[in-house]
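In: Provided below for reference: sequence and predicted model.
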Amino acid sequence: MRILAIDYGIKKCGVAATDPLQIIASGLETVPTGKLFDWLENYLQVEEVSDLVVGESRALDGSTNPIQTEIVGFERKFRKRFPGIAIHRQDEFNTSRRARESMLAMGMKKKKRRDKTQVDRIAAAIILQDFLEERR
């Protein structure tokens, strides 16, 4: 079974998944937040998923960001629709910066690095990879 991760945002969400052996995290897609549950329904009909990791957003001083309210609402709705999938939180501090750095290291052109959809997808993969590394 795979593990999914979401870099949750007000307008759009980056989504990543592991391979079936839960070794490697890969960015899948950036989905408009309003269509996230439709996307999840379709994905979960095709792939077996055991866990969902949601990025936990904190301010620099460690306090919660206003988006946390949205994330909690998303998690409640997710639990109701997909009760067999465990939900985990993973600190997402600096994942967008790390995503941009990895895009630069991969040699992506400046125009592609400015594409926020690419950044969100890679940030979700970083959240998932951090989760996998902490589990080991």
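Out: Perfect, thanks for sending it.
In: use CA for all of it now, contacts and neighbours both
Out: OK.
In: Show me what the helix or strand containing Ala124 is packed up against.
Out: Using DSSP states H and E, Ala124 falls within helix 116-135. In terms of contacts (3 or more Cα pairs under 8 Å, 6 or more residues apart in numbering; DSSP states H and E), helix 116-135 is packed against strand 2-7, strand 12-18, strand 25-32, strand 49-56, strand 86-91, helix 95-105.
In: Quick one: the ones you listed as TSV, columns for distance to Phe74 and mean neighbour count too.
Out: Listed next are the helices and strands packed on helix 116-135 as TSV, based on distance: least, Cα to Cα, whole Å; neighbours: other Cα atoms under 10 Å:
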stretch	distance to Phe74	mean neighbour count
strand 2-7	11	28
strand 12-18	12	25
strand 25-32	14	21
strand 49-56	10	21
strand 86-91	11	16
helix 95-105	20	17
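In: The structure to be compared is supplied as follows:
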Amino acid sequence: MARILALDYGTRRTGIAVTDELKLIASGLTTVETPSLIKFLEDYFQKENVERVLVGEPKQMDDTPSESEVHIQEFLKKFAEKFPEMPLERVDERFTSKMAFQTMIDSGLGKKKRRNKALVDEISATIILQSWLYK
């Protein structure tokens, strides 16, 4: 059985979440410095059976692409060159950062831990994955 991996791509850091092998539970995996992302994925794909990758698609409220889409498109080209056989899907990621921050508040994390942008990115990736799983 294979996992599904989700990415909340950012220019500095990328949050990563993954399902269990039965594809029932979405869990935060880690946050990786974006320049190291392709290498991280290469290593991860060698260790784990991944059947598809989901990449957040940032959109404005009027459905136009966000400013960061330019950077994501550059990553998608590199990804397709490095992993041509890996299916990739885009998932609307509007409000995931706000939802991630609210999740941190709801779970009782203190202010200092809520400032951890890497944790917000990881939780955002988990929300992207959950939205795809439960649609």
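Out: Looks like it arrived, so ask away. Source: prediction; values computed, not measured.
In: how about the helices and strands packed on helix 116-135 of structure 1 in a markdown table, adding distance to Thr69 of structure 1?
Out: What follows is those, written out as a markdown table (distance: least, Cα to Cα, whole Å):
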| stretch | distance to Thr69 of structure 1 |
| --- | --- |
| strand 2-7 | 15 |
| strand 12-18 | 15 |
| strand 25-32 | 18 |
| strand 49-56 | 11 |
| strand 86-91 | 14 |
| helix 95-105 | 20 |
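In: Run a quick check on Thr117 of structure 1 versus Thr30, I expect a contact.
Out: Yes: look at Thr117 of structure 1 against Thr30 with Cα atoms under 8 Å: they come within range, at 5.5 Å.
In: intersection of neighbour lists for those two?
Out: Gly14 (Cα atoms under 8 Å, 6 or more residues apart in numbering).
In: rewinding a little: so which of the helices and strands packed on helix 116-135 of structure 1 is nearest Asp38 of structure 1?
Out: strand 25-32 (9.8 Å; Cα to Cα).
In: roughly how far out does that closest one sit from the chain middle?
Out: Per Cα atoms, centre = their mean, to the nearest Å, the displacement of strand 25-32 of structure 1 from the mean C-alpha position of its chain is 7 Å.
In: try stretch 92-110 of structure 2
Out: From the chain centre to the centre of stretch 92-110 of structure 2 is a distance of 14 Å (Cα atoms, centre = their mean).
In: swap in stretch 110-123 of structure 1?
Out: Put simply, stretch 110-123 of structure 1 sits 14 Å off its chain's centre (Cα atoms, centre = their mean).
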